[in-house]
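S.K.: Take this sequence and fold it.
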Amino acid sequence: MKILVLGLNYAPEIIGIGPYTTGLAEALVRAGHQVRVVAGQPYYPEWRARPGHGFWNLERRGRLDVLRVPHFIPRHPTGAMRLLHHFSFALAAFFPMLWAALLWRPDRVIAIAPGLMAAPVGLVAARLSGATAWLHVQDFELEAAEATGLIGRGLFLGKILRQIERGILCAFDHVSTISPAMCRRLENKDVPANRIAEHRNWAEVDRIVPQDAPSPYRALWGIGTEHVALYSGALGRKHGLDLILAAARQLSHRDDLTFVICGNGPDRAALEASASGLRNIRFHDLQPIEKLGDLLALATIHLLPQIACAQDLVLPSKLPNMLASGRPVVATARPQSALFQEVSGCGIATPPQDAEAFAKAIADLCDNPVLARQLGSAARARAEARWSRQVLLANFVGDIEQADKAGAPAILGQRP
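M.R.: Just a heads-up that it's a prediction; the model follows:
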């Protein structure tokens, strides 16, 4: 088949949505399909353009073509700037998608959200070409913007945007997302249940394996403490990273524990300023993807804070690889939330914004190595059972191949 993919984020971005859009496109090619991707310039999580990927740059890789389109990248991604960012991508992608719809005639059009603002472009392309329209939702960006204060709750604009969001979601032939809780949220937004499928993000379970030997990053970064509490990923509002600083303050008396925040993003400068004077915390840039296994092996404990109002709007994509590393996770999550359920049995979940409970969970795992090993072993087993890249991508590709314009049959996305 001919499959047209519209996604703002794509490789060489190594965290966030980009790796999963890239993985899906490449899996479709391996299955024998011709794939064209209309993508933005690489910018995440630094929020600045990277060299080597200029405007209207076409990358040909056998049966996979990737067209990069120009768009606005705000240096400080406030709510208004993000709207302009997504609108500029939708505008730039419109004519390439229109051309592909009319001349290339794809059989499937897949739009990735975020950005939802560009999703109507994918829908138009599908309708013009007679293709099946598929929307894959990585997070509910409008509600996340409200939760993090980028858009005020209850504002007239917010109400209008929610109506637009509902209309877009319901217009697609198929809508998939990455967790059961997010599937339920789609139903709450009036998407028919028979169009909804769960296709979660994967872990690199073959490349990321538990390591008994000390991580090379210990020597590289001069870390001599017995324990390391690691956060690796984007540094943005919805992650609630102030909680890590608060825990580091509460545990500053321990000489056996170092906190490491490894990442980039718009909040990094503010976090580093807030951590001034703390001797038990270090900041480092994101590391190359080929070093991810060594980086995750640095952790005694993985840290996964998240603000309360952002839960079930997104299931953090960093979680599967944390589990694959065979280390326990300390996360912030309310009972019955998707994150709580995923962490249960292979880590400790504490109430959001409760720095004392978060710090206590970290200390308890440092002081109880038997429990830490048990939870780490369970984490690895869960990653193998639920997050295998090969299995999840094969299921996703299979459902795309079977999809039709009448709406997804009930079995789609329901494989174990």
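
S.K.: C-alpha from now on. contacts and neighbour counts both.
M.R.: Noted.

S.K.: who touches residue 23 in this structure?
M.R.: Contact analysis of residue 23 by Cα atoms under 8 Å, 6 or more residues apart in numbering lists residue 393.

S.K.: quick check, it in a strand?
M.R.: No - under DSSP: H, G, I helix; E, B strand; the rest coil, residue 23 sits outside any strand and is assigned helix.

S.K.: what about it, distance to residue 201?
M.R.: Residue 23 sits 10 Å away from residue 201, taking Cα to Cα, to the nearest Å as the criterion.

S.K.: can you tell me how far residue 281 sits from residue 275?
M.R.: With Cα to Cα as the criterion, residue 281 and residue 275 are 8 Å apart.

S.K.: Please read the previous query as pertaining to residue 87.
M.R.: Between residue 87 and residue 275 the distance is 35 Å, computed by Cα to Cα.

S.K.: Likewise for residue 181?
M.R.: Residue 181 sits 34 Å away from residue 275, going by Cα to Cα.

S.K.: And residue 25, by the same measure?
M.R.: According to Cα to Cα, residue 25 and residue 275 sit 40 Å apart.

S.K.: And the two? Which one has more around it.
M.R.: residue 25 (27 against 20; other Cα atoms under 10 Å).

S.K.: OK, contacts around the nearest residue to the more buried one once chain neighbours are set aside?
M.R.: Closest residue to residue 25 apart from its sequence neighbours, by Cα to Cα, 6 or more residues apart in numbering: residue 35 at 6.7 Å. Applying Cα under 8 Å, 6+ apart to residue 35 gives the contacts 2-5, 25, 28-29, 63-65.

S.K.: Residue 183 now?
M.R.: 176-177, 196-198.

S.K.: one more, for comparison:
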Amino acid sequence: MKKVLYISPFFYPEPISTGKWNSILCQAISKRADCTVDVFCMYPFYPQWKIDLSDQQLPGIKIKRVGKGVRFFRSQAINRMILEIYFSVRVLFEMVRNRKKYDYFVCVLPPSLFAFFVSLFNTKKGKVISIVHDLQSIYASQKTGFVWGVIKKLIDSVESYHFRRADKIISLSSEMKEEVARNGGDLAKSSVCYPFVTLAKNSSGPEVSAAKHDSQWGSLDVVYSGALGEKQNPKALLEIFSQVNKEGQKVNAHVFSCGHYYESLKAEYHEAVRFHDLVPEEQLPDLLAASYLHVVPQAEGTSSGSLPSKLPNLLAAGVPILLITDPDSEVASLLSGVAGVEICQSWDKSLITEKIAEMIDSDFNKSELIASRTETLKNFEIDNLVENILEV
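M.R.: Next up, the predicted model:
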């Protein structure tokens, strides 16, 4: 029986992003007859950046949570620093006590510093598998100034040590794999697994379809749903959404998110854009069904740092997608020619609003889009990732 310790601060019941992704992946691993899964994580805190002392469990998975008493602030930079340091110290103690119990240590980056201690204290028995969800060094490189230069060097050093010591490195895109190799990762130990579909197959019914019956909803709704941070270039996105609302009364622009930064953006743009809290997991199929168009933004210069994990769900739901990304990015190549997907490879506001208008005027049939995307969706299957983790 293989014993797996899955390590990430983000986990169930966090509703979006890495926490949701981790939860579904751990469930898939635990269903293997030859595996048991323990999780070392923090109490749920994302995306609100506020500790929730929830002790909700998942069947077949032993969850050990830390973080009681941790406080976060409004500054994302300070919060990231608190997360890096606190979680790394707790992982260090966990490795000292229990490192001999496990056959696999699965580290999901970011944060990155904790993985340094996993590699440092690992025994010969345990295999260290690194899943690179985002590359922090890419985002740090977009910042200027002496302090950010120091931070980038520290991130590079920590990630480089971990990549050199890891037994397997799994990146969520080929661009990320190349960046990992440039920072010390062995290509012979590296593989690529794209993000997987996390969407529930069935909606839980009309009684939870609050979003569809909101008076702010119309027949042509342009939506962004998910975390709002530097990766999404949120102010530029909301300027575009504001313009979309002004140019056509028939079009409504909506944002679904939460957290301190979201609240500040909501206060600034509430007159032009319709804001909503994140919908519960069981309502997500209804939200996608109600949406005419979803926008997936990547901040300029960051496409090699991550691949949007929401893309597989949007493809599977048959939602028309407007992707904003870098020129010649991998995600643009991956989705080129896919039905119902348009790609803007710059943040030119007039170009993007024009593209939204063109898509709004198109007559999309979601059932036909789902059927036409079958081959593309084979790139986004969870079994590929599970096999890559356990084949070491």
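
S.K.: ok, back up a step: out of the contacts of residue 183 of the first structure, who's nearest residue 299 of the first structure?
M.R.: Checking the contacts of residue 183 of the first structure against residue 299 of the first structure by Cα to Cα gives residue 177 as the nearest, at 29.3 Å.

S.K.: so what corresponds to the closest one in the second structure?
M.R.: Using TM-score structural alignment, the equivalent of residue 177 of the first structure in the second structure is residue 171.

S.K.: State the distance from its match to residue 222 of the second structure.
M.R.: Separation of residue 171 of the second structure from residue 222 of the second structure (Cα to Cα): 30 Å.

S.K.: what does residue 319 of the second structure give?
M.R.: In terms of Cα to Cα, residue 319 of the second structure sits 11 Å off from residue 222 of the second structure.

S.K.: same deal with residue 390 of the second structure?
M.R.: Separation of residue 390 of the second structure from residue 222 of the second structure (Cα to Cα): 40 Å.

S.K.: Who has more neighbours out of these two?
M.R.: Neighbours of residue 390 of the second structure and residue 222, each counted by other Cα under 10 Å, are more numerous for residue 222; the result is 26 against 16.

S.K.: Which position in the first structure pairs with the more buried one?
M.R.: So residue 222 of the second structure corresponds to residue 229, using TM-score structural alignment.

S.K.: Ok, residue 89 of the second structure next?
M.R.: When the first structure is aligned by TM-score structural alignment, the residue opposite residue 89 of the second structure is residue 91.

S.K.: residues making contact with the helix of greatest length in the first structure?
M.R.: If you go by DSSP state H, the first structure has its longest helix at helix 79-99. Residues outside helix 79-99 of the first structure that contact it (Cα under 8 Å, 6+ apart): 8, 38-40, 69-74, 115, 117-119, 121-122, 124-125, 145, 150-151.

S.K.: Could you look up the SS state of the residue lying farthest from the centre of the first structure?
M.R.: Distance from the C-alpha centroid of the first structure peaks at residue 253, with 34.2 Å (Cα atoms, centre = their mean). Using three-state DSSP, the secondary structure recorded for residue 253 of the first structure is coil.

S.K.: residue range for stretch 130-144 of the first structure in the second structure?
M.R.: Residue span in the second structure matched to stretch 130-144 of the first structure, by TM-score structural alignment: 125-139.

S.K.: re the thing from before, okay if I get the contacts of residue 35 of the first structure as CSV plus secondary structure and distance to residue 362 of the first structure?
M.R.: CSV is the format used below for the contacts of residue 35 of the first structure (DSSP: H, G, I helix; E, B strand; the rest coil; distance: Cα to Cα, whole Å):
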residue, secondary structure, distance to residue 362 of the first structure
2, strand, 49
3, strand, 46
4, strand, 45
5, strand, 42
25, helix, 38
28, helix, 41
29, helix, 43
63, coil, 48
64, strand, 45
65, strand, 46
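
S.K.: Going through those, which ones are buried?
M.R.: Among these, those scoring as buried are 2-5, 25, 28-29, 64-65 (criterion: 16 or more other Cα atoms under 10 Å).

S.K.: Out of those, flag the one nearest to residue 185 of the first structure.
M.R.: Residue 185 of the first structure has its nearest neighbour among these in residue 5, at 23.9 Å by Cα to Cα.

S.K.: from what I can see that closest one touches residue 37, true?
M.R.: Yes - counting by Cα atoms under 8 Å, residue 5 of the first structure touches residue 37, with 4.6 Å between them.
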